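1. One predicted model, sequence on top.
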Amino acid sequence: MAAQGIEVSSHLAAGDMKQPFKLYHNIFSICSLQVRFCVSLGNLIGSSFPNLEFEEHEIDIYHSGQLDEQFLCHVNPKGQVPALVNESVLGTPLTDSMDITFYLAELYPSLCPTAHTPTIVKMVKSLHSISFLALSFTKPHHREYIYNLEEPLKAILAKPDLSAEYRRALEWKLQFHKSTQSPQVTQESTDTAIAESKIVLEEVDMILSKWGTEGNWLFGATPTSLDAHVIVFIARLRETGNENIIPGSVSLYADTVMAMPEWKKLMNGKPTSYSVYNTSF
């Protein structure tokens, strides 16, 4: 599958991986988990590129790690995870989880087999059109947390000794938060996200009934990018009390995958949600 606007460089096509990919993530970020699970499932089948290596760097987004100058100025100006970096191959970092997913399909072709590429691309896009923030931050004090993310930004901006580059990055991040993130955590947004999730899961159910009868995965015997995204999404829905919108067959499929060593290694006994892990949050 050709990644959406992302091309494999001639350096990578030659198979000469001189540097590992750096994957910036957080263990409670749904998009980070989806990307990391893609890598894990890709490794089940393997890559045609020798010496392919991913070096994980955890960003503590719940204690302002995403506002670090190096990360904000040189990795992702949006101050979000995941982000994929490899200067010798990518040039500029990939900072959108869908772009990273589509790029990983270049490294691991089994993640998006040609016969199912249109469906996988469509469904991944449909999933990511849903506000994960609206689904995840539903309690009043959790929404207040999102609103108050402006405060650490303002505190750093109040310091007189910032570099001009860092100050510009913080100012941009502050406006991005106000215009893009805060508006997502309302009851109306949550209701919309739940309704959209139900529609997407019904489509997943149809895919499973058509293709998934010959194996443990959505398209049969081999896992794809869509499996990685759907399984993490289902885990988050369960943790936020929305298991009632998950079709029975999709829930059973998820149970099967979540019993596998790849999922257990990814999660390491933790939930996908920080608020479930840290009950005082």
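-> Good, I have the coordinates.

2. only C-alpha atoms for contact and neighbour calcs from this point on.
-> Fine.

3. can you pull out the strands in the stretch 1-150 of the chain?
-> Using DSSP state E, counting those that start in this stretch, the strands found in the stretch 1-150 of the chain span residues 21-25, 54-58, 83-85.

4. give me the number of residues near the closest residue in space to residue 130 that isn't next to it in sequence?
-> Closest residue in space to residue 130, ignoring its immediate chain neighbours: residue 193 at 5.6 Å, by C-alpha to C-alpha, 6 or more residues apart in numbering. Number of residues near residue 193 (other C-alpha atoms under 10 Å) recorded here: 20.

5. contacting residues for residue 193?
-> 130-132, 134-135 (C-alpha atoms under 8 Å, 6 or more residues apart in numbering).

6. Second structure follows, compare the two:
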Amino acid sequence: MSRASRLWKKVRQSSRNDGLCLYVYPFSIQCIVVQFTVALALRRKSRASRDLGHLRYRLVNLEKNENLQEWYLLDINPLGRVPTLTGKALPSPLTDCLSVVYWVCEQCPALLPESHRTEISRLLTQLHENFEGYSSPNPAVEDLLVNHDITPTHRQALEYKRECQRKQREVVANNVSDGNSMTKETTAFLDEIVVQLDKHGKGTIWIYGDVGPTVLDAHVVAFVARLTDISLEDLVPPELRAYAATIMALPEWREVMKGRPTVWDPLLEPVDELPN
């Protein structure tokens, strides 16, 4: 059995005995997307499963590299990523954002309406590829590997994480070399959202109009907020700035963000002390 298979087997065995738990970091764009998707699902309580209402959250402080600790890599997610969803209701942990998002949509099908399913799925895939381009490898992996005090199993898990980061760097480098720059991809994605909003919005606050909030709304609003927070708001068309501002004034966004920006600010309280 390969190293990766052994790690995944251990995670499946150790994380299925608990209730549903979502491991998050408040300044991860992927975590924000998932939490806002859940919030929009609970907005329609009569159409959402009870599991969503009982979902627990656990902080994984990336500032302290908790995602690289032995317990997280061996018992929760060998990839060392957030968000991750675990629980006995799942056949195995969901260890990437898109998988968690689709699980939420299964609990509240209205978020992924059949009439727009193909279109939404394509746009989500496109945006998540963009997310990968904006992420960067964690140098702390190498720092931990030179530590002679770590256990053999922790070392093995870190080596696996390092290999995953290497492959991610190659994918990003290949995309850039093909001329698919992150800026071009971002602009193309946002321009297409404007087209969908103009076509289906019909004067409502949601991309697909009277259909109501969808998982795509959760993604687009979070992405626009992040671009604004990293001073790339010029990439966002005016129509989408107004659209996002309207939705960010809703209680569901305020409940998720609690007035925080989408990126860490030294003026904020320490991550461990932030309200959840």
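-> All right, it came through fine. In this text, all values refer to a predicted model and were calculated from it rather than measured experimentally.

7. picking up where we left off before, trace the residue nearest to residue 130 of the first structure over to the second structure, please.
-> Superposed on the second structure with TM-score structural alignment, residue 193 of the first structure falls opposite residue 182.

8. Quick check: its match vs residue 225 of the second structure, distance?
-> 17 Å (C-alpha to C-alpha, to the nearest Å).

9. now swap in residue 67 of the second structure and tell me
-> Using C-alpha to C-alpha, one gets 25 Å for the distance from residue 67 of the second structure to residue 225 of the second structure.

10. Next: residue 118 of the second structure.
-> 25 Å.

11. just residue 120 of the second structure next, same as before
-> Counting by C-alpha to C-alpha, the separation of residue 120 of the second structure from residue 225 of the second structure is 20 Å.

12. Neighbour count for the two, which is higher?
-> residue 225 (22 against 19).

13. can you pull the contacts of the residue nearest the centre of the first structure?
-> What sits nearest the mean C-alpha location of the first structure, by C-alpha atoms, centre = their mean, is residue 31, with 1.4 Å. Counting by C-alpha under 8 Å, 6+ apart, residue 31 of the first structure touches 81-82, 97.

14. just how off-centre is stretch 107-118 of the first structure within its chain?
-> Counting by C-alpha atoms, centre = their mean, to the nearest Å, stretch 107-118 of the first structure is centred 18 Å from the centre of its parent chain.

15. okay, how far is it across that stretch, tip to tip?
-> 18 Å.

16. That stretch corresponds to what range in the second structure?
-> Under TM-score structural alignment, the match for stretch 107-118 of the first structure is residues 107-118.

17. what do you get for stretch 65-75 of the first structure?
-> Counting by TM-score structural alignment, stretch 65-75 of the first structure corresponds to residues 66-76.

18. List the buried residues of that stretch.
-> Buried positions in stretch 66-76 of the second structure, judged by neighbour count with 16 or more other C-alpha atoms under 10 Å: 67-70, 72-76.

19. so which of those residues comes closest to residue 150 of the second structure?
-> Comparing those against residue 150 of the second structure with C-alpha to C-alpha picks out residue 70 as the nearest, at 8.8 Å.

20. Not counting sequence-adjacent ones, nearest residue to the closest one?
-> residue 154 (5.2 Å).

21. Please pull up the equivalent of the one you found in the first structure.
-> So, by TM-score structural alignment, residue 154 of the second structure is matched to residue 166.

22. Run through the residues that contact its match.
-> Going by C-alpha under 8 Å, 6+ apart, residue 166 of the first structure touches 69, 72-73.

23. What of residue 264 of the second structure?
-> Per C-alpha under 8 Å, 6+ apart, neighbours of residue 264 of the second structure: residue 27.

24. again, but for residue 191 of the second structure
-> Taking C-alpha under 8 Å, 6+ apart, we find residue 191 of the second structure in contact with residue 237.

25. Compute the number of surrounding residues for residue 100 of the first structure.
-> By other C-alpha under 10 Å, the residues close to residue 100 of the first structure number 21.

26. Let me see the contact set for the nearest residue to it once chain neighbours are set aside.
-> If the residues on either side of it in the chain are set aside, residue 100 of the first structure comes closest to residue 94, at 6.1 Å by C-alpha to C-alpha, 6+ apart. Residues near residue 94 of the first structure by C-alpha under 8 Å, 6+ apart: 83-85, 100.
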